[in-house]
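[1] I'll drop the sequence and a predicted model, then ask my questions.
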Amino acid sequence: MSATDSAVPDGPVFSTEAYAAIEKAAKSRRSLYAPSVLEQAAELLTAVWAAGEKHGVTPADWGWTTDLTGGTLDVVSRQYESAPEPVRTIAKIVSLNGHLVHALNELGLNARLGGPGVIVPRTPETPRGGRDGDADVEARIYSDGGWALTFNQEGAPVTTIVAPASEAGASQVAEIVRAFVRGELGNVVRR
C-alpha cells in the first residue's frame, strides 16, 4: 500500500474501547491531557492488547494483575513532561508561548505574554484562584519540562498539561485553557 492510498490512516489507529479506557485513566490523574496525547496512548494500548490477544490474553485479563491502561498513559505522557537534552532555549519558549497567545486570541480570549508565561484574563465562569480568588490564569511551557496551568499569583498551585512542545501542541493547550477559563473543567488548579 502506498502512502497516497486513501486506506492509509492519517493519524493514530486505535480502538474506541482503548480510547475510552485511556480517557477513564486520565480522569484519575492530576494532569490535563491534550487530545493527541490521549490518542497516542490509545494507539499504544490497542497495540498491547492486540499483542496479548495473540497469546490468548484478552484486554479484560490485564486488569487483575496491573493497571495497564494507566501505565500506558503514564509512559506516553512522560515524553511530554520533561524536556529533551539540551534544555529548551529561551527563543523556543518565547516562540511556543507566542503560538499559545495566538491560539488563545483566535479562540476569543484576550491573552498576552506576561513574565515567563501567557496571561489570560479571568471570566465570571473561571474558578476562584489566588489569594483573593480573583487571579487571572497563566499558562506556560518550562525550559526543562512541559506545559502548565496556574493562577497568575506567586505561590499558586500548578497543574500539568500534557501536550507536545509544538505549534500544534500550543493549539491543544489553548483549547484546554479556554475550557478552564470558561468554567467547563471545574477547579483543576488546586493543591
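    Now that the structure is in, tell me what you want to look at.
[2] please count neighbours and contacts with C-alpha atoms only from this point.
    Will do.
[3] show me what the lengthiest helix in the chain is packed up against.
    For the chain, the longest helix by residue count, based on DSSP state H, is helix 35-53. Counting contacts by 3 or more C-alpha pairs under 8 Å, 6 or more residues apart in numbering; DSSP states H and E, helix 35-53 is packed against helix 16-27, helix 68-81.
[4] switch to 6 Å and redo it
    Judged by 3 or more C-alpha pairs under 6 Å, 6 or more residues apart in numbering; DSSP states H and E, the packing partners of helix 35-53 are helix 16-27.
[5] residue 159 in helix, strand or coil?
    Following DSSP: H, G, I helix; E, B strand; the rest coil, residue 159 is assigned to strand.
[6] what about versus this one:
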Amino acid sequence: MSDQPVQTPFSVCVFCGSRSGKGEKYEAAARQVGERIAAEGWRLVYGAGDVGLMGAVARAAQSKGAETFGVIPTHLLPKEVGKRDLTRFIITENMHERKKVMFMNSDAIVVLPGGAGSLDEFFEVLTWKQIGLHDKPIFLLSTDGYWQPLEELIEHITEEGFAPLSTATYFDTVETVEGLVAALRAARERRES
C-alpha cells in the first residue's frame, strides 16, 4: 500500500436550480457545463439531485465519464430524487452540512441559474470569502443575462454602505459556458502554480 495521498481531480462545485426554469436555454447550458467538466477531466461536486438543472448537469457529466460527488440532506431525498449512481453519494442531516461538505470538497464554485436555494448557497460562499475564510474562485454563469439583477443588487448594497466596495471582486460573472471553462482553467493553473 502506498503512503502517497490520494489525488483527486480538480473539483468544481456547481450550485444550481432543482427546477429547469423557463425555456430550454438553462438546461442546455447545464448539460454543456456537465459535459465540459468531464472533457477537462474535472470532478463535479453538486447537490446530488436528479431533477431540474441539478439532474441535467450530473447526467451530462456522467455520460462523458466524469467523477461525480453528490451531497444531499435526508429531508430532500424524495423531493430532489437523490441520484444514487454517483461516484460518491453522501447524505447529510441538514442543508448547512450539505453546503459545508460540498464546499470543502471543491476547488472552485460555479453558480448556475436557480432560485432561493442557489442564492443562499452563493451568498454563503460569498460571505465566507468576504470575511477571509477562503479564497476559492466563485463564478456566476449568467445564461441569457440571468444574474444581471443579482449584480445590480450587490452594487446597490455596496453603494448604500452595507458591504465594502470590494464585494463585487469576490466573484466573476461569465456569460457563456466557453467563458466559464476558460475561467476555471485559469483558476486551476493558479492553484497548481
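    Looks like it came in fine. Being a predicted model, the structure only gives us computed values, none of them experimental.
[7] report the TM-score for the pair.
    TM-score of the superposed chains, computed with TM-score structural alignment, normalised by the length of structure 1, equals 0.23; 85 aligned residues with a C-alpha RMSD of 6.4 Å.
[8] by how many degrees do the longest helix of structure 1 and helix 68-81 diverge?
    Inter-element angle recorded for helix 35-53 of structure 1 and helix 68-81: 140 degrees (by axes from the mean of the first three to the mean of the last three C-alpha atoms, to 10 degrees).
[9] relative to helix 16-27, how tilted is helix 35-53 of structure 1?
    Here the directions of helix 35-53 of structure 1 and helix 16-27 differ by 120 degrees (the same axes, to 10 degrees).
[10] how about residue 18 of structure 1: what's its closest non-neighbour residue?
    residue 42 (5.1 Å; C-alpha to C-alpha, 6 or more residues apart in numbering).
[11] name the next helix or strand downstream of the top strand by length along structure 2, please.
    In structure 2, with assignment by DSSP state E, the single longest strand is strand 67-73. As assigned by DSSP states H and E, the chain's next helix or strand after strand 67-73 of structure 2 is strand 88-92.
[12] buried sites along that following strand?
    The neighbour-count check on strand 88-92 of structure 2 (16 or more other C-alpha atoms under 10 Å) flags 89-92 as buried.
[13] equivalent analysis for stretch 39-54 of structure 1, please.
    Neighbour counts over stretch 39-54 of structure 1 (16+ other C-alpha under 10 Å) mark 39-47, 49 as buried.
[14] and stretch 119-135 of structure 2, by the same measure?
    Across stretch 119-135 of structure 2, burial judged by 16+ other C-alpha under 10 Å covers 119, 121-122, 125-126, 129-130.
[15] for these, which one is nearest residue 58 of structure 2?
    Minimum distance to residue 58 of structure 2 across the buried residues of stretch 119-135 of structure 2 is 18.0 Å, recorded for residue 121 (C-alpha to C-alpha).
[16] got a list of what that closest one touches?
    Taking C-alpha atoms under 6 Å, 6 or more residues apart in numbering, we find residue 121 of structure 2 in contact with no residue.
[17] mind checking how far it is from residue 95 of structure 2?
    According to C-alpha to C-alpha, to the nearest Å, residue 121 of structure 2 stands 10 Å off from residue 95 of structure 2.
[18] save the buried residues of strand 88-92 of structure 2 as TSV, and put in distance to residue 70 of structure 2 too.
    What follows is the buried residues of strand 88-92 of structure 2, written out as TSV (distance: C-alpha to C-alpha, whole Å):
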residue	distance to residue 70 of structure 2
89	5
90	6
91	9
92	11
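[19] and of these, the nearest to residue 68 of structure 2?
    residue 89 (8.4 Å).
[20] how many neighbours does the spatially closest residue to the closest one that is not a sequence neighbour have?
    In space, and not counting its chain neighbours, residue 89 of structure 2 is closest to residue 70: 4.9 Å by C-alpha to C-alpha, 6+ apart. Residues within reach of residue 70 of structure 2, counting by other C-alpha atoms under 10 Å, total 25.
[21] what do you get for residue 159 of structure 2?
    There are 12 residues near residue 159 of structure 2, going by other C-alpha under 10 Å.
[22] how close does it sit to residue 139 of structure 2?
    For residue 159 of structure 2, the distance to residue 139 of structure 2 equals 22 Å [C-alpha to C-alpha].
[23] do residue 99 of structure 2 as well
    16 Å.
[24] equivalent analysis for residue 124 of structure 2, please.
    According to C-alpha to C-alpha, residue 124 of structure 2 and residue 139 of structure 2 sit 14 Å apart.
[25] and if you look at residue 52 of structure 2?
    For residue 52 of structure 2, the distance to residue 139 of structure 2 equals 20 Å [C-alpha to C-alpha].
[26] ok, residue 19 of structure 1 touching residue 42?
    Yes - judged on C-alpha atoms under 6 Å, residue 19 of structure 1 makes contact with residue 42 at a distance of 4.8 Å.
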